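>>> okay, structure incoming, though there's no sequence with it:
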């Protein structure tokens, strides 16, 4: 849960910025069913362990790139710092959808400028469908993006978003319009193709959240206006079988201030590394 853009987005990155334009790929939509284990994930006030089920989709329809997933949190178990589908008053569904509209494909023209090969209108909609106010989130990021030609096998995307915040687990910035923004940088590099057709890839994306009002609105100084998360994924892809392992670095993850003490007396741990391992089947 929360490991955005794993193997599927890496495939899209390869299509759009590694020298093969997605316009040549034609329309397609694929989906993968994942079993994922994560530990030391720091989006909440305490590090969470989570074994969960995920249905992920990705593809292209005309000028639109598609990516998203649906998670069943704590489906296989986890620690007490997260509640899931089998718990009372908890999250039953976590989902994220990230459509991108290609200006090159929409207009049918090459709008590249120097190394900037394509331009996008981009969105990122995150929903945690919890059963209580404290277990619900509804956040929309919206903005622009570009794919960058590095003249190597290294693919690169950059997105710049503004943020609209609705529900946010009962936090002080709930229902705040224009609650800051997010700078997102993505890299994809194909490491090796094996004789059996399988591929080994490296994919990384980093999110810097800035300009939020959450820290200013929260008494006690234990929330922040900024946060940084950087995720590093190694994936092994066969025709249907998908495997990945990932490390994710958090700095004030979830806009919780590392080392601060909350109003209910807990000391926060929100800096450091979290880990993921997963196996999936692509349909």
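Noted; the coordinates are in hand. Remember, predicted model here, so these are calculated numbers, not experimental data.
>>> drop to CA atoms for contacts and neighbour counts, all remaining ones
OK.
>>> residue 24: neighbour count?
9 (other Cα atoms under 10 Å).
>>> next one: residue 158
18.
>>> what do you get for residue 53?
21.
>>> what sits against it?
33, 34, 35, 36, 71, 72, 73, 74, 75, 76 (Cα atoms under 8 Å, 6 or more residues apart in numbering).
>>> among these, name the ones in strands.
33, 34, 35, 36, 71, 72, 73, 74, 75, 76 (DSSP state E).
>>> what's the helix or strand for the nearest residue to residue 59 once chain neighbours are set aside?
Distances taken as Cα to Cα, 6 or more residues apart in numbering place residue 29 nearest to residue 59, at 4.1 Å, with adjacent residues excluded. Following DSSP states H and E, the helix or strand that holds residue 29 is strand 28-41.
>>> flag every buried residue along that strand.
31, 32, 33, 34, 35, 36, 37, 38, 39, 40, 41 (16 or more other Cα atoms under 10 Å).
>>> comparison target, given below:
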């Protein structure tokens, strides 16, 4: 649901922007290793999460890194950080079970480098490296889904190094929907982190974000409220300091989480806004 790529260190930014050559594992599989972690306070405004969860202040722990042939990204969001009555995630007084919002959302996205595991340079054209890519999404109210497929790091003009992954989707839990226990749909995703202006102080400004396109989800028969395609497109401008980052993100949703806009899930298409303060470790 949420992902910001919000507060990478300068060394990680350089690792993500990358040089225009393939990763070399021939002499030392560990020489490309790095790691990072941030604590983020996020404010969502006019979000398009299904069932009206538009505005909330929440905490996010975000992490990533590389260890040999294992590339990892993930985050944990804990909602309604200040137990505020103004949050759409706040539990209503006297509400029934149907009124209780999720308390957290967890994404874990390890990728296994095929180049690293085989010791071979599999780069070609703009493709620097190939992966077996996975994603697991977990919510605390019966959401549990897995994605697995082929991933890559590619070189793109101006952007530099970007991730590009294609997955098949397996639905483990989906609030009791009929596609639970089924392979249902696919996702193509990309992400980027582009430092585009650096100050004399070493502080820098980035354009960073991601695009997820889901399609082919056809095993729920409710065509009035469900859809087979969905889009999430996050565009963030962040100001990075050595240990802090401050950002604004504009996110476009189309049928968020495969719920049709205007159906029983409410408003799931349109633009939302994010403000963030990030502390880097």
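Yes, it's here. Please read these numbers as outputs of a predicted model, since none were measured by experiment.
>>> please work out the TM-score for the two chains.
Counting by TM-score structural alignment, normalised by the length of structure 2, the TM-score of this superposition works out to 0.84. Behind it: 269 aligned residues with a Cα RMSD of 2.8 Å.
>>> if we can go back for a sec, in a markdown table: the ones in strands among the contacts of residue 53 of structure 1, plus distance to residue 115 of structure 1.
Shown next, in a markdown table, are these (distance: Cα to Cα, whole Å):
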| residue | distance to residue 115 of structure 1 |
| --- | --- |
| 33 | 35 |
| 34 | 35 |
| 35 | 38 |
| 36 | 36 |
| 71 | 36 |
| 72 | 40 |
| 73 | 40 |
| 74 | 43 |
| 75 | 44 |
| 76 | 45 |
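>>> follow-up on the earlier one: tell me roughly how far the strand holding residue 29 of structure 1 lies from structure 2 on average.
Superposing on structure 2 and averaging over aligned pairs (mean Cα distance after the TM-score superposition for structure 1), strand 28-41 of structure 1 comes out at 1.3 Å.
>>> quick check: the helix or strand just after that strand compared with structure 2, mean distance?
Next helix or strand after strand 28-41 of structure 1 toward the C-terminus (DSSP H and E): strand 48-61. Compared with structure 2 after fitting, strand 48-61 of structure 1 deviates on average by 1.0 Å (mean Cα distance after the TM-score superposition for structure 1).
>>> against structure 2, where does strand 48-61 of structure 1 fall?
Counting by TM-score structural alignment, strand 48-61 of structure 1 falls onto residues 54-67 of structure 2.
>>> got the buried residues for that stretch?
Of the residues in stretch 54-67 of structure 2, those buried (16+ other Cα under 10 Å) are 54-66.
>>> just stretch 202-217 of structure 1 next, same as before
202-215.
>>> longest helix of structure 2?
For structure 2, the longest helix by residue count, based on DSSP state H, is helix 10-17.
>>> where along the stretch 51-200 of structure 2 do the helices fall?
114-118 (DSSP state H, counting those that start in this stretch).
>>> quick check: residue 188 of structure 2 vs residue 53 of structure 2, distance?
Note on residue 188 of structure 2: its distance to residue 53 of structure 2, by Cα to Cα, to the nearest Å, is 25 Å.
>>> max pairwise distance over the contacts of residue 53 of structure 1: which two?
33 and 74 (15.4 Å; Cα to Cα).
>>> returning to what we had before: just give me the closest of the buried residues of stretch 202-217 of structure 1 to residue 141 of structure 1.
For these, the nearest to residue 141 of structure 1 is residue 209 (10.7 Å; Cα to Cα).
>>> that closest one contacts residue 163, doesn't it?
No - if you go by Cα atoms under 8 Å, residue 209 of structure 1 and residue 163 don't touch, sitting 9.4 Å apart.
>>> what is in contact with these two at once?
Common neighbours of residue 209 of structure 1 and residue 163 (Cα under 8 Å, 6+ apart) are 180, 181, 182.
>>> what's the burial count for the second one?
Think residue 181 of structure 1. 20.
>>> return the residue of structure 2 aligned against it.
Under TM-score structural alignment, residue 181 of structure 1 pairs with residue 186 in structure 2.
>>> aligned to residue 31 of structure 1, what sits in structure 2?
Using TM-score structural alignment, residue 31 of structure 1 sits opposite residue 37 in structure 2.
>>> kindly apply the preceding question to residue 272 of structure 1 instead.
So, by TM-score structural alignment, residue 272 of structure 1 is matched to residue 270.
>>> which one is that match nearest to, not counting chain neighbours?
residue 253 is the one closest to residue 270 of structure 2 (Cα to Cα, 6+ apart), at 5.3 Å.
>>> list the residues that contact the one you found.
Counting by Cα under 8 Å, 6+ apart, residue 253 of structure 2 has contacts 48, 230, 231, 232, 233, 268, 269, 270, 271, 272.
>>> roughly how far apart are the residue of structure 1 positioned farthest from its centre and residue 11 of structure 1?
The outermost residue of structure 1, judged against the average C-alpha position, is residue 195 (31.3 Å), by Cα atoms, centre = their mean. Look at residue 195 of structure 1 and residue 11 of structure 1: by Cα to Cα, they are 19 Å apart.
>>> fine by me, thanks again.
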